[in-house]
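**Student:** attaching a predicted model along with its sequence, questions to come.
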Amino acid sequence: MTYLKPLFRHPKLPKNKLGYTLKEYEGSISTLCAGCGHDSISATIVQACYELDIEPHLVAKISGIGCSSKTPAYFLGNSHGFNSVHGRMPSVATGANMANKNLVYFGVSGDGDTASIGMGQFVHAIRRNLNMVYIVMNNGCYGLTKGQDSATADLGSKSKAGSINPFQPVDLASLAVELGATFVAQSFSGDKQQLVPLIKAGIQHKGLAFINVMSPCVTFNNNPGSTKSYDYVREHMQATGTLDFVPEEKPIHAEYEEGTGTAVSLHDGSEMKLHKLAPDWDPEDRVSAANAIQQARLKDEILTGLLYINTEYGDLHDIINTSDTPLNTMKENTLCPGTEKLDTINAGFR
């Protein structure tokens, strides 16, 4: 069996500004279970990068361990990729970003990879505001090890085996807002219309763009009683609003009634146009966002869309004032200026 897709595509497929079709943004054939929500998320990443006219070789995909962490093989096959140790994706992404800040970084993780063994890494990636799109494919179970409850499984949720989860869940979106993430969103793998503009906005956001995506496990966690099943998520979704991503210098076609819309400008001149649906919610007010999430939880609803954004805080390179020239392009005499220069630096600390 081959995992490579055939090279042939219809010669009249639409192309983006680079002259690429979607084919140039695809990866190998998925080995995940048929109907897995993770494959839908991979498709939205492909669509977002295609629509933003991103060169595939200017993208780096970093993942940990788990079903979700297999997905970088299934999108952007012509990009850089690294499948790291369980829960350690943020460290590897940080090192790569420090060496070359000119790439677009995708950190792909799961609820086990982030909410359990990788929790400390998740916290410090947010604290440092690493410039990357951090996507958690959240299915509430450990799909690779036969469906045990993960740390995001809801209290009282029933597994396929019939056991009831006795523990409170880790709410990653709430935690991200509390920790000061500068872009927090939540979505559903079955809602491509919402997820594509969220990913596009996350790519253009300067800093860590965290997107928690409910992605039901069709094999182990799509049963009655599970709060991560397709039916449950569809029935309990409550959107903050509808979102349009408007790239820089392109005309705005969306129209909004007076008093119901808001525009958020990103660092490159792009805009997000928001049409508010959720009451008493301001995407640029951290307290308002936190309250909206908690109010939704009290009503057993899953709040989706853009939850919070802060465009005034710099990314990690701004915070520590790194060189404008990526480290991986510097010559040896710049990186290692010699003992005389080192002696001068040391003398300044005496």
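**Tutor:** On my side now, so go ahead. Numbering: from 1, shown residues only.

**Student:** from here on, contacts and neighbour counts on C-alpha atoms
**Tutor:** OK.

**Student:** what's the single longest helix in the protein?
**Tutor:** helix 37-51 (DSSP state H).

**Student:** what packs against that one?
**Tutor:** helix 192-204 (3 or more Cα pairs under 8 Å, 6 or more residues apart in numbering; DSSP states H and E).

**Student:** what sits up against the helix it packs on?
**Tutor:** Residues outside helix 192-204 that contact it (Cα atoms under 8 Å, 6 or more residues apart in numbering): 40-41, 44-45, 47-49, 52, 104, 132-133, 183, 185, 187-189, 209-211, 242-245, 266-268, 270, 272, 305-306.

**Student:** Ser30 should be in a helix, yeah?
**Tutor:** No - counting by DSSP: H, G, I helix; E, B strand; the rest coil, Ser30 is not found in a helix; it is coil.

**Student:** here's the one I want to compare it with:
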Amino acid sequence: MSYLKPLFSHPKLPKNKLGYTLKEYEGSLSTLCAGCGHDSISAAIVRACFELSIEPHLVAKISGIGCSSKTPTYFLGNSHGFNSVHGRMPSVATGANMANRDLVYFGVSGDGDSASIGMGQFVHVIRRNLNMVYVVMNNGCYGLTKGQDSATADQGSKNKSGSINPFQAIDLASMAIELGASFVAQSFSGDKQQLIPLLKAAIKHPGFAFLNVISPCVTFNNNPGSTKSYDYVREHIDATSAKDLVPGKNEIKIKYEAGMSTQVEMHDGSEIQLNKLALDWDPEDRNSAVNALQKARAKDEILTGLLYANTDWNDLHRTLKTTKTPLNQLKENELCPGIKVLNQVNASFR
């Protein structure tokens, strides 16, 4: 079996501003189970990058281990990619980002990869506000090892073997907000009308952008009793808002009430337009976002949409005052300032 897609494409396929078709943003054929929600997320990433006219070679995809971490093979085949160790994707992404801030960084992870073995790394990449898009493909189970409950499996949820999960779930979206993530959103793999604009907004966000995407495992966690199944999620979704990304526009800003619209401006001038549907919820208020999540959880609802955005927080490069030039482009005279400067440095330690 070949994992490569055929080279033939229709000559009249739509093109973006760069003259690329959607095909230039695709990857190899997926080897995941038919109907896997992860493939829908990959397709949404392809569409988001295509619509934003991002150069594929200016994207870096980094993942850990798991079904979710296989997906970078299935999108943006002309981009940089690194499949790292289980739970260690954030540190690899940090190193790459520090060396070259000019790339768009996609960190792809799973609920086991981030909420268990990678929890420590997840926490610290948030507090440093690394400029990246961090996507968790959350199915509540370990799909590669026959469907055991993961740390995000809801208490009382039934897995395929019939076992009831006795433990409370780790809520990654709430945790991200509590830890200071500057952009937090939640979506469902089967809702591309919501997921694609969220991904576009996350790419444009100047800092750490976290997306927790419920992505049902059709093989091990799509059974009656599972709170991560297609049927359960569709019946319990409560959307915060509908969104559009408005690149590079200067929009009039207004105060708004429930049922009205507002824009959250990004540093580069792009804006997320929000149609506010929920009472007592403000995407720019951290406490309001946490409260909205907790209220939804108490009602067994899955709150989706943009939950929180903070555009005033410095990303890691601004915090550390790093060079704007990628390290591989620095010249010898910049890397080695000379004996005079070295003597001054040595003298400062005496």
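**Tutor:** Right, received. Where do you want to start? Quantities reported herein were computed from a predicted structural model and do not represent experimental measurements.

**Student:** could you check the angle helix 192-204 makes with the longest helix of the first structure?
**Tutor:** 60 degrees (axes from the mean of the first three to the mean of the last three Cα atoms, to 10 degrees).

**Student:** tell me which helix or strand comes right after helix 37-51 of the first structure.
**Tutor:** Where DSSP states H and E defines the elements, the next helix or strand beyond helix 37-51 of the first structure is strand 59-63.

**Student:** ok, average deviation of that following strand from the second structure?
**Tutor:** Aligned to the second structure and superposed, strand 59-63 of the first structure gives a mean residue distance of 0.2 Å (mean Cα distance after the TM-score superposition for the first structure).

**Student:** the strands in the stretch 251-350 of the first structure, which residues?
**Tutor:** 261-265, 271-276, 302-309 (DSSP state E, counting those that start in this stretch).

**Student:** I'd like those strands as CSV, with distance to Ser226 of the first structure and mean neighbour count appended.
**Tutor:** Compiled in CSV, the strands of the stretch 251-350 of the first structure are given as follows (distance: least, Cα to Cα, whole Å; neighbours: other Cα atoms under 10 Å):
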stretch, distance to Ser226 of the first structure, mean neighbour count
strand 261-265, 35, 15
strand 271-276, 29, 21
strand 302-309, 14, 25
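
**Student:** so which of these gets nearest Val170 of the first structure?
**Tutor:** Of all these, the one in closest proximity to Val170 of the first structure, counting by Cα to Cα, is strand 302-309 (13.7 Å).

**Student:** ok, and what's touching the closest one?
**Tutor:** 177, 182-188, 194-195, 198, 233, 236-243, 282-286, 289, 292-293, 296.

**Student:** ok, Ala296 of the second structure - contacts?
**Tutor:** So Ala296 of the second structure contacts 238, 302-303 (Cα under 8 Å, 6+ apart).

**Student:** before we move on, what about Leu327 of the second structure?
**Tutor:** 99-100.

**Student:** just Glu26 of the first structure next, same as before
**Tutor:** Taking Cα under 8 Å, 6+ apart as the definition, contacts of Glu26 of the first structure comprise 46, 74-77.

**Student:** same thing but 10 Å
**Tutor:** 5, 42-43, 45-47, 50, 56, 72-78 (Cα atoms under 10 Å, 6 or more residues apart in numbering).

**Student:** Gly87 of the first structure: which of these is nearest?
**Tutor:** Using Cα to Cα, the contacts of Glu26 of the first structure come closest to Gly87 of the first structure at Pro72, 15.6 Å.

**Student:** excluding its backbone neighbours, what's nearest that closest one?
**Tutor:** Lys61 (6.2 Å; Cα to Cα, 6 or more residues apart in numbering).

**Student:** corresponding residue for that neighbour in the second structure?
**Tutor:** Under the alignment by TM-score structural alignment, Lys61 of the first structure pairs with Lys61 in the second structure.

**Student:** pretty sure that match sits against Pro90.
**Tutor:** No - counting by Cα atoms under 10 Å, Lys61 of the second structure stays clear of Pro90, with 11.4 Å between them.

**Student:** tally of neighbours for Val341 of the second structure?
**Tutor:** Using other Cα atoms under 10 Å, Val341 of the second structure has 11 neighbouring residues.

**Student:** and it, how close does it get to Ala347 of the second structure?
**Tutor:** 10 Å (Cα to Cα, to the nearest Å).

**Student:** just Ser157 of the second structure next, same as before
**Tutor:** In terms of Cα to Cα, Ser157 of the second structure sits 64 Å off from Ala347 of the second structure.

**Student:** with neighbour numbers in mind, choose between these two.
**Tutor:** In terms of neighbours (other Cα under 10 Å), Ser157 is the more surrounded of Ser157 of the second structure and Ala347; the figures are 21 against 9.

**Student:** isn't that one up against Pro166?
**Tutor:** Yes - between Ser157 of the second structure and Pro166 there is a contact under Cα under 10 Å: 8.3 Å.

**Student:** ok, the most centrally placed residue in the first structure - contacts?
**Tutor:** Centroid-nearest residue in the first structure, with Cα atoms, centre = their mean: Ile135, separated by 2.6 Å. If you count contacts by Cα under 10 Å, 6+ apart, Ile135 of the first structure has them with 41, 63, 68, 106-110, 114, 185-186, 199, 202, 209-213.

**Student:** same check, this time on Pro283 of the second structure
**Tutor:** So Pro283 of the second structure contacts 183-185, 240-241, 264, 274, 276, 289-290, 292, 305-310 (Cα under 10 Å, 6+ apart).
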